[in-house]
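Colleague: following is a predicted model, sequence given first.
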Amino acid sequence: MRRAGAAPGRGGVAAAPAPALALFRADGAGRAGLAALRVGQAARRAAMEEKTKGAAIGAAVGLGVALVGIPAGICALGFTASGIAAGSVAAKMMSIAAIANNGGVAAGSTVAVLQSIGAAGFSLGAKIGLSSALGSLGATAGASLFEGKKPPGDKCK
């Protein structure tokens, strides 16, 4: 009875592929090839670890920007919890919007939305959406920044 995958006329024993035989030759010459294979695998593993580390750092930065940086920036413009700060960029924006709309600020305009965010903060849905988008964007950017890094000890000639 012949085994599945065995070559006919060989007594049911499948022949080993040629590359495997080249690595394990009787004279030991294949050991250098095996060592080079192990070094290559270690270098790929180190590069993947660096890329993963970069993605984690980028995701953390993206989350920080979404949850802390954007609200801080809106507040720095002058859109505060107590209203628009006098003499700020927000006051100038509101003045321009009021002049353009015959004395009032239109609902849904940039000034109105920023004033709402400054007074009450982001809604839960906005926080989740911004965190997802900026976290993913940061992870992608971080991974691509670490993509071309060489592992320590790997010197190009």
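Modeller: Received it, and whenever you're ready, just let me know what you need.
Colleague: please make it C-alpha for all contacts and neighbour counts, starting now.
Modeller: Fine.
Colleague: residue contacts, Ile117?
Modeller: Taking C-alpha atoms under 8 Å, 6 or more residues apart in numbering as the criterion, Ile117 is in contact with Pro71, Ile74, Phe79.
Colleague: Gly54: which of the residues you listed is nearest?
Modeller: Of all the contacts of Ile117, Pro71 has the smallest distance to Gly54: 25.2 Å, by C-alpha to C-alpha.
Colleague: next, the one to line up against it:
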Amino acid sequence: MAKLLIGAALGLGGATIGVPVALGALGFTAAGIAMGSVAAGMMSSTAIASGGGVAAGSLVAVGQSIGVVGLSAAAKAAATMGGALLAAILF
């Protein structure tokens, strides 16, 4: 049981801390996409490929959304459960 709780805690920690930190490092920030960042390059490439816009649901749009408002409660719950499941499989 302890291993499941540890896995759940790691999953939740990854979702609440790891994902926002990683996205911020790529340039998806609360203020929008940072100029000159990896995210800016992704946005430029996506816009060129799609004729001038970024499609809703694309990787860039999802990264921007998470960068601005964070992960939803459902995403955090899924990561928590995923961590617990992974711990059950590995340990």
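Modeller: Ah, there it is. In this text the structure is predicted, and so the values were computed from the model without any measurement.
Colleague: circling back: who wins on neighbours among the contacts of Ile117 of the first structure?
Modeller: Phe79 (28 neighbours; other C-alpha atoms under 10 Å).
Colleague: how about the nearest residue to that residue, chain neighbours excluded?
Modeller: Gly118 (4.7 Å; C-alpha to C-alpha, 6 or more residues apart in numbering).
Colleague: residue nearest the centroid of the second structure?
Modeller: Taking C-alpha atoms, centre = their mean, the centroid of the second structure lies closest to Val19, which sits 4.5 Å from it.
Colleague: let me see the ranges of the helices in the first structure.
Modeller: In the first structure, helices defined by DSSP state H lie at 18-23, 30-64, 70-77, 89-100, 110-120, 124-145, listed in chain order.
Colleague: the fifth one aligns to what range in the second structure?
Modeller: Aligning helix 110-120 of the first structure against the second structure (TM-score structural alignment) gives residues 59-69.
Colleague: which parts of the matching stretch are buried?
Modeller: By neighbour count on 16 or more other C-alpha atoms under 10 Å, the buried set for stretch 59-69 of the second structure is Val60, Ala61, Gly63, Gln64, Ser65, Ile66, Gly67, Val68.
Colleague: show me the contacts for the fourth one.
Modeller: Meaning Gln64 of the second structure. When contacts are counted by C-alpha under 8 Å, 6+ apart, Gln64 of the second structure is found next to Phe28, Thr29, Gly32, Ile33.
Colleague: map the second one onto the first structure.
Modeller: Read that as Thr29 of the second structure. Under the alignment (TM-score structural alignment), Thr29 of the second structure maps onto Thr80 of the first structure.
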